[in-house]
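1. Sequence and predicted structure below; questions after.
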Amino acid sequence: MIFFGVSNKKILILALFFILLAPSAVRAVNSGDSVNFYIDSNYDSSARSQTTATLVKTTSNIYFYVEKKWLDSQMPAKQNEILLNLDSLSSEFSNRIYPTLTSVFGSEWKPGVDGDAKITILFHPMKEGTGGYFRSADEYLKLQISDSNEREMLYLPISQIDNPEIKVFLAHELAHLITFNQKDKIFDVQEEVWLNEARADYSSNILGYDTSYSGSNLQKRAQTFLEKPTDSLTEWQESKYDYGVVSLFTHYLIDHYGIDILVDSLKSKLTGINSINYALKRNGVKEDFSQIFTNWTITSVVNDCSLDIKYCYLNANLKNLRLNSTLNFLPLVGNSAI
């Protein structure tokens, strides 16, 4: 490109400016390399905002990093065990999690902010009860957000690195990564948290992880729902009770009206309840969100298909789930009374 009437100094400044704005080239990385990462202090077990991690495994679509301090403290036998666990997880991701969820919801931003199609997964110590997280900040250049890691990235708890159920957490966070692309990048809108979490939590069911009910994510959500069914559906407080309510509602919604409700609401410029109503109408459903929510609240108490098909869960694992009949109502927002 030729610039007319521009000094060499200005050309150099412009060139540097565009280089800084351009996505980073695909990086050459080797096992054993250490990288400093920004992390979320709200989830880190020591409330840190940064950590150093070691690259322990690279596949065709993943970089696996483990916090260096923790990894170095492990005996060689434990380190080898970790690598074997990551072999299993990477196989599950490549052969099941990634192709299944992207075929349903669409792709993450690819090759993304860093120009690298691989997804980075970082294991670091997290607060008890944290199953992982996704930072949308990482999807921006440092010029835009200073603590961006400038890559498509997911964070998982190091305490669960040898737990077979880590695949459920990974699927959940991948759904968030996909949602960022499908909503934020494509439509320049941010999904409401409750619906973002609804899709992510339902991913375990899409993948068949909830088929065996005992010990499943669905069973845990059902138990949590029974503990506090009065928790709001749409007011997200980042508590375990939020997940219980949103999970049970989502299962009712999809079992009755189909997965396309989640998909079409995602692939819309609308968000939250408005996007659900759009998807319902698009799929020829006469009821709107409000009517379905009411039917679900009744279902949560009676759960009896003989009364009407709309007053029961269709998932066989939920056929015996009922709340105490003294419950007055389940709130869309705020708290209810019992």
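-> Right, received. Where do you want to start? These numbers come from a predicted model, not from an experiment.
2. From here on, just use CA atoms for contacts and neighbour counts.
-> Fine.
3. Now for the nearest residue to residue 192 once chain neighbours are set aside, how many residues are close by?
-> Nearest residue to residue 192, sequence neighbours excluded (C-alpha to C-alpha, 6 or more residues apart in numbering): residue 272, at 5.3 Å. Counted by other C-alpha atoms under 10 Å, the residues lying close to residue 272 total 17.
4. Would you check that residue 272 makes contact with residue 190?
-> No. The pair residue 272 / residue 190 is not scored as a contact, 9.6 Å apart, by C-alpha atoms under 8 Å.
5. From residue 261, how far off is the residue nearest to residue 192?
-> 12 Å (C-alpha to C-alpha, to the nearest Å).
6. does residue 64 sit in a helix or strand, and which one?
-> Using DSSP states H and E, residue 64 sits within strand 62-67.
7. which other helices and strands contact the next helix or strand after that strand?
-> For strand 62-67, the following helix or strand on the C-terminal side (DSSP H and E) is helix 68-72. Helices and strands touching helix 68-72, by 3 or more C-alpha pairs under 8 Å, 6 or more residues apart in numbering; DSSP states H and E, are strand 50-58.
8. helices or strands next to the strand it packs on in the packing?
-> Using 3+ C-alpha pairs under 8 Å, 6+ apart, strand 50-58 sits against strand 34-38, strand 62-67, helix 68-72, helix 76-92.
9. mind listing what's buried in the next helix or strand after the last one?
-> Pointing back at helix 76-92 there. Using DSSP H and E, the helix or strand that follows helix 76-92 in sequence is helix 98-105. Across helix 98-105, burial judged by 16 or more other C-alpha atoms under 10 Å covers 98, 100, 101, 105.
10. A further structure is provided below for comparison with the first:
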Amino acid sequence: MTSRACALLLGLTVTLAACTSLPTTPVTARTAWAAGGLVRQFVLPAGEAMRVELGEANRLLMAVSAAHAEAPAFQFRIQHQHPTQGEARFRESGARLAQEPGALDWEPVRRVQAAAETETFWVNIGDSTEAGDRKRTAKRRLTTAHANFYVDAEGAEGITDDQLKRLGEAFESRIYGTVTGTFGAEPKTDPSGESRVYVVLSPAVDNFGKDKGLMGYFWSRDLLSPAATGPRAHTNQKKVIFLTSRLFEQPAQTVFGTLAHEFTHLCVFNQKVLVPNRATPEETWLDEGWAMLAMDLCGYGLRGGNEAIARDIKRFEEAPAEYSLTDWAGNPNGFSYGLSYLFARYLYDRFGAEVVKDALAAPATGVGAVQGGLVKREASFQDVYSDWTVANAVSGLKLTDDRRFSYASDVNLRGTYGGLTLGGVQARPVADFQKGLPGTLRPWSTTYYDLKAPAKRTWAFEFRSGSALFGGAIVLP
């Protein structure tokens, strides 16, 4: 270790096991010191209490994470020093519907039917149930190379031709090529034989103004075969995206970003389910991560100054222990768009666009899909997750350009987006170094501890858990 004053971050993730005695030797590092001496990562075997020794520093930031669905209990204690020494409902519903018998049994008509000037659609008010469906008539107002734009005949009279033109231009010039080039194409035709995507703007989407947070949705039931009962009884049998007719009241990033987001869900469903003919829709947390990444790549996401996304990231930064990467519904407010975005963005920045396509081609979903995408990169999900927790902690500190521990240069978790400034991942201050710190963790979640001493010291840590731990230490100036 260097003699300068420094801080360290130790990232740890928990897997299930039983607790035994404290070993007398330090744990074995997974890797040597990396990134110019910035990071060292550890794998601590299951079923043991572990003692971790680090070099001299006056401040440490500890990150403790959990990997499995159970909530493992653990205890972290600083040892006495030696004298010298952080719209998803439609995804869940679509996953269930795709597994129903016969749901994927449809064949498009041989003759492509021209989209009618007036169409009737089942529009959902946002609860992803059959009871939430409303039959609405909409008129076609714009046709582009890849989309038909329809506007509800009632309650959407304020939408202008210029607004639709700009939406159509954004879809053709930025969204369509970027999304299909990164995530794969949408179905060539839908069950009705139409090749273009339907984009329908209706006041029913946000329940006529009662659910103002819902900007739009793609529901995969509209690409499934009809059923006598349940949501599939109202399948539109079209490649259709629904947007609230109040969308144009939002900032431009939200207007165009919402279309990019929902179109990505359509393409991901095609690649994961329709192309391989598997009833395996992507898990919500990853599906939403890809859609958030698409917004960014199209220029409407965090990097484009989207304050709403920054706000969701800030919520995670302020209470990281409350957020699970994979347990989407269990997160505060029932979602975590910001966290899913950060993980998808990290994968893309570190491994490139091909890792996205490889993950989508994998027969598994969720963690298994990402692992499938990492096979060619000779990396594991566990190791990448551990590296990502490091990237979250040091983003904006300009400590390294090592791609394992970095985002793209214009993704800064301490930067300003719109009118909101991010503050970095917040850690829990630890005042009593002799007191054990008990805790429980959610699946693939992280809690951070901030340790400060008046002068440099050698730190030794004891971890006791019914689980295995892995993670890393980061030297900070």
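-> Yep, that arrived. Model, not experiment: these values are computed from the prediction.
11. one step back: what's the mean deviation for the strand holding residue 64 of the first structure versus the second structure?
-> Compared with the second structure after fitting, strand 62-67 of the first structure deviates on average by 2.0 Å (mean C-alpha distance after the TM-score superposition for the first structure).
12. ok now that strand, how far from the chain's centre?
-> Chain-centre distance of strand 62-67 of the first structure: 18 Å, with C-alpha atoms, centre = their mean, to the nearest Å.
13. The second structure: matching residues for that one?
-> Residues 147-152 of the second structure are where strand 62-67 of the first structure lands when matched by TM-score structural alignment.
14. Quick one: closest of the helices and strands packed on strand 50-58 of the first structure to residue 124 of the first structure.
-> Closest to residue 124 of the first structure of those is strand 62-67 (C-alpha to C-alpha; 5.3 Å).
15. between the closest one and strand 50-58, how many degrees?
-> Here strand 62-67 of the first structure points in a direction 140 degrees away from that of strand 50-58 (axes from the mean of the first three to the mean of the last three C-alpha atoms, to 10 degrees).
16. who does strand 62-67 of the first structure touch, helix- and strand-wise?
-> If contacts are counted by 3+ C-alpha pairs under 8 Å, 6+ apart, strand 62-67 of the first structure sits against strand 50-58, strand 119-124.
17. for those, which one ends up most surrounded?
-> Sort those by mean neighbour count, taking mean count of other C-alpha atoms under 10 Å, and strand 119-124 sits at the top with a mean of 22.
18. corresponding residues in the second structure for it?
-> With TM-score structural alignment as the criterion, strand 119-124 of the first structure aligns to 197-202.
19. The matching stretch vs the first structure, average offset?
-> For stretch 197-202 of the second structure, the mean deviation from the first structure after alignment is 1.3 Å (mean C-alpha distance after the TM-score superposition for the first structure).
20. could you pull out the helices for the stretch 251-400 of the second structure?
-> In the stretch 251-400 of the second structure, the segments counted as helices under DSSP state H, counting those that start in this stretch are 252-269, 284-298, 307-318, 337-351, 354-361, 367-374, 381-394.
21. possible to save those helices as JSON lines with distance to residue 139 of the second structure and mean neighbour count?
-> Putting those into JSON lines (distance: least, C-alpha to C-alpha, whole Å; neighbours: other C-alpha atoms under 10 Å) gives the following:
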{"stretch": "helix 252-269", "distance to residue 139 of the second structure": "19", "mean neighbour count": "25"}
{"stretch": "helix 284-298", "distance to residue 139 of the second structure": "27", "mean neighbour count": "26"}
{"stretch": "helix 307-318", "distance to residue 139 of the second structure": "31", "mean neighbour count": "21"}
{"stretch": "helix 337-351", "distance to residue 139 of the second structure": "32", "mean neighbour count": "22"}
{"stretch": "helix 354-361", "distance to residue 139 of the second structure": "35", "mean neighbour count": "20"}
{"stretch": "helix 367-374", "distance to residue 139 of the second structure": "40", "mean neighbour count": "21"}
{"stretch": "helix 381-394", "distance to residue 139 of the second structure": "46", "mean neighbour count": "22"}
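22. residue nearest the centroid of the second structure?
-> For the second structure, residue 340 is the residue whose C-alpha lies nearest the centre (C-alpha atoms, centre = their mean; 1.4 Å).
23. Save the helices of the stretch 251-400 of the second structure as a markdown table, and put in distance to residue 172 of the second structure too.
-> What follows is the helices of the stretch 251-400 of the second structure, written out as a markdown table (distance: least, C-alpha to C-alpha, whole Å):
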| stretch | distance to residue 172 of the second structure |
| --- | --- |
| helix 252-269 | 11 |
| helix 284-298 | 11 |
| helix 307-318 | 24 |
| helix 337-351 | 23 |
| helix 354-361 | 22 |
| helix 367-374 | 29 |
| helix 381-394 | 34 |
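24. Indicate which one of these is closest to residue 214 of the second structure.
-> Nearest to residue 214 of the second structure, of all those, is helix 252-269, at 9.9 Å by C-alpha to C-alpha.
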